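Participant: mind looking at a prediction? Sequence and model below.
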Amino acid sequence: MKNIGTILATSLLSGVVTLGSYKLFFEDTNYFENAKEITTSAPFRNVNNSVFEAPNFKLAAEKTIHSVVHVKNVSFRNAPRNPIMEYFYGYQGGGQTYAQVGTGSGVIISEDGYIITNNHVIQGASELEITLNDNRTFKAKLIGTDSKMDIALLKINTSEKLPFTTFADSDAISVGDWVLAVGNPYNLTSTVTAGIVSAKARNLSENGIQSFIQTDAAVNPGNSGGALVNSNGDLIGINTMISSATGSYVGYSFAIPSNLARKIVNDLMEYGKVQQGILGVQGYEVNSQIAAENKLTFKQGFYVENVTKNSGAEAAGIKKGDIIYKIDGKGINSFLDLNSIIATKRPNDEVKVSLKRNNQDKELVVKLSKKEIAQIQFNGFEIENLSPKEQKALGINYGVKINGISNERFKAYESELKNAIILAVNGSKIKNTEHANEILSKLNQEQLRMDLITPRGERLRLIL
């Protein structure tokens, strides 16, 4: 009996196993259809493992090196007399004259010999000598400079047509684009380095008027005035400075955009000096605080605090409280953005201004005014630039003059303050109305300390 029971149990178990296996492997019923599918391996994407290759710069380099020149600046200095020698040996005459030599780079921009470089490369020169890539040398004539923008225009005379570099649209480049820097660092002629555009619209100048292209192409002393070109060999900038604690390249260099350089060169060729137009607005960058205070739904742009009298902005109908967010289709977030666009224009040029007024869109066409006739509002003070004659009489090369007062706190003192000279704001020397405008745009209604000289020659400090 015991064996029979064992046989039955074994048979029953075998039947259950057989039936279960059949159900599991041969029938369509899915017993796990309600269970979640679990992935036990990491996600995988099939990628192309080919090695990254930079563009071929051979054509761009070959095209550029023949139009980049070596600039030698020779100036003469008088060595001071030696008082000890004079004590023992008597008066020895005037100090000895010696030559001081500086070098840099330049770019030929026309076949008849016009060359663009930095103002600081040729500043103070008594003689200018240009060496071409084929080692020919020429004496150069200075056509004109713009020290503010650090651009100078030179000219050499030759009967032969020279290779030259064509200007490209610097606004068309993007962060990440490949660029070449070509120049003469450390007197090493025809040096080419490559990099990418690291940033645009960098503000590095004291008065905030320049909008530099930042690159990681190696630039060293001697590269100043040389070419920054795109992969086609077209000029997108003039290499100007490096950011370094040692004075040598450590990672980033900066170039003046070609659109600005071209405008300055054209002015110098046509007029002999730079023609500067202004929009005629003062204000500051919109931020969340300003947006909240003025109940704005639009939180980017340039908030107009004041409009210059008799300016193109006033004639076009721009008003206090407007928010400018585009000029000629280009985005505006700060005074620097606005100024970098206007800096490429001339007086009487027209620009299309897109703005918000009471959170509604408006488009106005503004004819730019001449900078020389501009009077701007600076926290209730109407100010204008000092003339060279006034600066000479005062013995200064900075400051702005107060022409009128609308600030009620100081209205009673108008007779004393009118024609006073504002020397500094919050400890910073004011170079001109444009600089005052830039400082005001950064302060965002913070307290101002103004240092002045009254018409009586008294020094005052006003707290606004």
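Facilitator: Cool, the structure landed. Numbers count the residues shown, from 1 in each chain.

Participant: from now on I want contacts and neighbour counts done on CA atoms only, so please keep to that.
Facilitator: Fine.

Participant: contacts only, for residue 229.
Facilitator: Contact partners of residue 229, counting by Cα atoms under 8 Å, 6 or more residues apart in numbering, are 60, 64, 179-182, 235-237.

Participant: present those residues as CSV; the columns should include neighbour count, distance to residue 152 and secondary structure.
Facilitator: Formatted as CSV, the contacts of residue 229 follow (neighbours: other Cα atoms under 10 Å; distance: Cα to Cα, whole Å; DSSP: H, G, I helix; E, B strand; the rest coil):
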residue, neighbour count, distance to residue 152, secondary structure
60, 17, 24, helix
64, 28, 20, helix
179, 27, 23, strand
180, 29, 21, strand
181, 29, 19, strand
182, 33, 18, strand
235, 28, 16, strand
236, 29, 17, strand
237, 29, 14, strand
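
Participant: what is the nearest of these to residue 435?
Facilitator: residue 237 (24.1 Å; Cα to Cα).

Participant: hang on, that closest one packs against residue 262?
Facilitator: No - applying Cα atoms under 8 Å as the test, residue 237 and residue 262 come out as separate, 9.6 Å apart.

Participant: want to compare, so here's the second one:
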Amino acid sequence: MSRVKTNVMLMLAALVAAFWSQVAAAQLPDFTDLVEENSSAVVNISTTTEPQNRSSGFHGSPFDERQLEQLPPFLQEFFRGPQSPFGDSPHSRQQPRRSMGSGFIVSADGYVLTNNHVVEGADEVMVRLSDRREFSATIVGTDPRSDMAVLKIENGDDLPVVRIGRSRDLEVGEWVFAIGSPFGFDYTVTAGIVSALGRSLPSENYVPFIQTDVAINPGNSGGPLFNLDGEVVGINSQIYTRSGGFMGVSFAIPIDDAMNVFRQLRDDGAVSRGWLGVLIQEVSRDLAETFGLDRPRGALIAEVMEGSPAAEGGLRSGDIVLEFDGAPVDTSADLPPMVGRTPVGETVPLTVLREGREITLNVEIGQLPEDDERSPAVSGRDQGDSAGNPLGLTVEPLPEDAARSLGIDGGVVVTDIDRGPAYQAGIRVRDVITELNRRPVTSLAEFREAVERLPDDRAVSVRIIREGRASYLVMRP
């Protein structure tokens, strides 16, 4: 009897285990049909880049071949460089550079989206489909700022296409999958979840990246990221790695932003982005305290560029942008994509915190210049009277020519610093101080007055210019 009971119990346990196994399996997505439906529109991209035609001589030959022949033999040998036993130079033996990536077809007549770094500098681009058909492709346009490129398959007709989704509908935690060619292994499928949204990376300030834990490796670049409806929601672009391979953190360009870039490159050959003309920084907990915010939020304007849309609209350094066109700005990384996707010429309201109260400014968005990087503009300083103070630093007046080159009315230059409050705040020698505790500093006298008025019971902000860039630091006297 006990043996029968034991067998019954074992059978029940097996049935329960099988039941829960089926329940667990039912909760996991099945990608089989999705992969079969979408693989045909995913392509493998191979590029060929010819070596640059430059001299292999020791100093680089300033002569062409005809001029070289008129020189003495020993000079010909010197400028041509060493010859191989077969009579060809090292340059002639250089091999073309080849690389591979992924992409996907977005129109039946052959437009393909991929990453800029997949095709950058390529002399020849080949596109291979899942049915092994190969086509030559031309580069319609590239946008290095978003790392995007648009290709056009030559002689393409009635090609398979992907379905475009909406990345703004994505939620953290939902399943996504990628199809690409990591390490040249065509049509590899990897899956994971959305780890975060709106990620900002130093290399691309205008792209609010989708972060996933989908396995992405070299060769996946430019491939599509799908949701469970089989729609493309992103373009796999970058990974965070210390080893060169996948480490669980991948980044994709949101398809909403990608399609905007695609349409501009296809129609105009270039991408136009909105521009404010400000340098911004994150609002830390200490900065939030000094500016009177209840919590860290917004984008702190460290500098307003002369003649920029921000300057025309009345924005000032020290303003904290809390809302842009009605949308909250939670972190400084939120602002550049918001501005970048705003049509040039459109006037938008900005809610800013200024001197402890919120005001609204209407700013007409300008067009982002081709090169929005400002070069450092710190010139040498003249000797003048110095001023010691309880902050642990010594300053001198900023020379007029240095102030003009920086585009400011004046300031003081840090000439020496001890291990005191200023050093702990991050101030260094050659920094230019233009504001202390929300008081402008354009001269030595104003700096001394600002120091005398410093409170001893709370942190204060200090605005500095270092290598031509303005930023705010927090100091605790």
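Facilitator: Great, that's in hand. In this text, all values refer to a predicted model and were calculated from it rather than measured experimentally.

Participant: got a TM-score for the pair?
Facilitator: The TM-score (TM-score structural alignment, normalised by the length of structure 1) is 0.66; 358 aligned residues with a Cα RMSD of 3.7 Å.

Participant: still on that earlier bit, report the two of the contacts of residue 229 of structure 1 separated the most.
Facilitator: So, the contacts of residue 229 of structure 1 by Cα to Cα: farthest apart are 60 and 237, at 14.6 Å.

Participant: which residue in structure 2 lines up with residue 110 of structure 1?
Facilitator: When structure 2 is aligned by TM-score structural alignment, residue 110 of structure 1 is paired with residue 107.

Participant: nearest residue to its match in space, please, no chain neighbours.
Facilitator: Sequence neighbours aside, residue 161 is the residue nearest to residue 107 of structure 2 in space, at 5.8 Å (criterion: Cα to Cα, 6 or more residues apart in numbering).

Participant: the one you found matches what in structure 1?
Facilitator: With TM-score structural alignment as the criterion, residue 161 of structure 2 matches residue 164.

Participant: SS state for its match?
Facilitator: Following DSSP: H, G, I helix; E, B strand; the rest coil, the label given to residue 164 of structure 1 is coil.

Participant: quick one: the top strand by length along structure 2 aligns where in structure 1?
Facilitator: Longest strand of structure 2, by residue count under DSSP state E: strand 188-201. Under TM-score structural alignment, the match for strand 188-201 of structure 2 in structure 1 covers residues 191-204.

Participant: just how off-centre is that stretch within its chain?
Facilitator: 11 Å (Cα atoms, centre = their mean, to the nearest Å).

Participant: pull out the buried positions in that stretch.
Facilitator: For stretch 191-204 of structure 1, burial by neighbour count (16 or more other Cα atoms under 10 Å) applies to 191-200, 202-203.

Participant: cool, and stretch 437-447 of structure 1?
Facilitator: Quick answer for stretch 437-447 of structure 1 (16+ other Cα under 10 Å): 437-441.

Participant: quick one on the thing from earlier: correct me, but the match of residue 110 of structure 1 touches residue 164?
Facilitator: No - Residue 107 of structure 2 lies out of contact with residue 164 (Cα under 8 Å); the separation is 10.6 Å.

Participant: give me the more crowded residue out of those two.
Facilitator: Ranked by neighbour count (other Cα atoms under 10 Å), residue 107 of structure 2 and residue 164 place residue 107 first, with 19 against 16.

Participant: which residues are in contact with that one?
Facilitator: Taking Cα under 8 Å, 6+ apart, one finds 159-161 in contact with residue 107 of structure 2.

Participant: doesn't it lie inside a helix?
Facilitator: No - under three-state DSSP, residue 107 of structure 2 sits outside any helix and is assigned coil.

Participant: tell me how far it lies from residue 154 of structure 2.
Facilitator: 13 Å (Cα to Cα, to the nearest Å).

Participant: the following helix or strand past the longest strand of structure 2 vs structure 1, average distance?
Facilitator: With elements assigned by DSSP states H and E, the helix or strand that comes after strand 188-201 of structure 2 is strand 204-212. With mean Cα distance after the TM-score superposition for structure 1, strand 204-212 of structure 2 departs from structure 1 by a mean of 3.1 Å once superposed.

Participant: what's the helix or strand following strand 204-212 of structure 2 aligned against in structure 1?
Facilitator: Sequence-wise, the next helix or strand downstream of strand 204-212 of structure 2 (DSSP H and E) is strand 224-226. Using TM-score structural alignment, strand 224-226 of structure 2 corresponds to residues 227-229 of structure 1.

Participant: now that stretch, how far from the chain's geometric center?
Facilitator: Using Cα atoms, centre = their mean, the offset of stretch 227-229 of structure 1 from its chain centre is 15 Å.

Participant: please enumerate the helices of the stretch 351-477 of structure 2.
Facilitator: Assigned by DSSP state H, counting those that start in this stretch, the stretch 351-477 of structure 2 shows helices spanning 400-406, 421-425, 444-452.

Participant: for the stretch 351-464 of structure 1, what spans make up the strands?
Facilitator: 360-367, 369-370, 376-378, 381-385, 400-405, 421-425, 428-429, 449-453, 459-463 (DSSP state E, counting those that start in this stretch).

Participant: looking at those strands, which is buried most?
Facilitator: Mean neighbours per residue, mean count of other Cα atoms under 10 Å, is largest over the strands of the stretch 351-464 of structure 1 for strand 376-378, with a mean of 25.

Participant: give me the helices and strands touching it, please.
Facilitator: strand 281-285, strand 302-307, strand 381-385, helix 433-443 (3 or more Cα pairs under 8 Å, 6 or more residues apart in numbering; DSSP states H and E).

Participant: could you rerun that using 10 Å?
Facilitator: The contact analysis (3 or more Cα pairs under 10 Å, 6 or more residues apart in numbering; DSSP states H and E) places strand 376-378 of structure 1 against strand 281-285, strand 302-307, strand 381-385, strand 400-405, helix 433-443.

Participant: so can I have JSON lines of the ones you listed showing distance to residue 316 of structure 1?
Facilitator: Listed next are these as JSON lines, based on distance: least, Cα to Cα, whole Å:
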{"stretch": "strand 281-285", "distance to residue 316 of structure 1": "12"}
{"stretch": "strand 302-307", "distance to residue 316 of structure 1": "11"}
{"stretch": "strand 381-385", "distance to residue 316 of structure 1": "20"}
{"stretch": "strand 400-405", "distance to residue 316 of structure 1": "24"}
{"stretch": "helix 433-443", "distance to residue 316 of structure 1": "20"}
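
Participant: indicate which one of these is closest to residue 208 of structure 1.
Facilitator: Residue 208 of structure 1 lies closest, by Cα to Cα, to one member of those: helix 433-443, at 6.6 Å.
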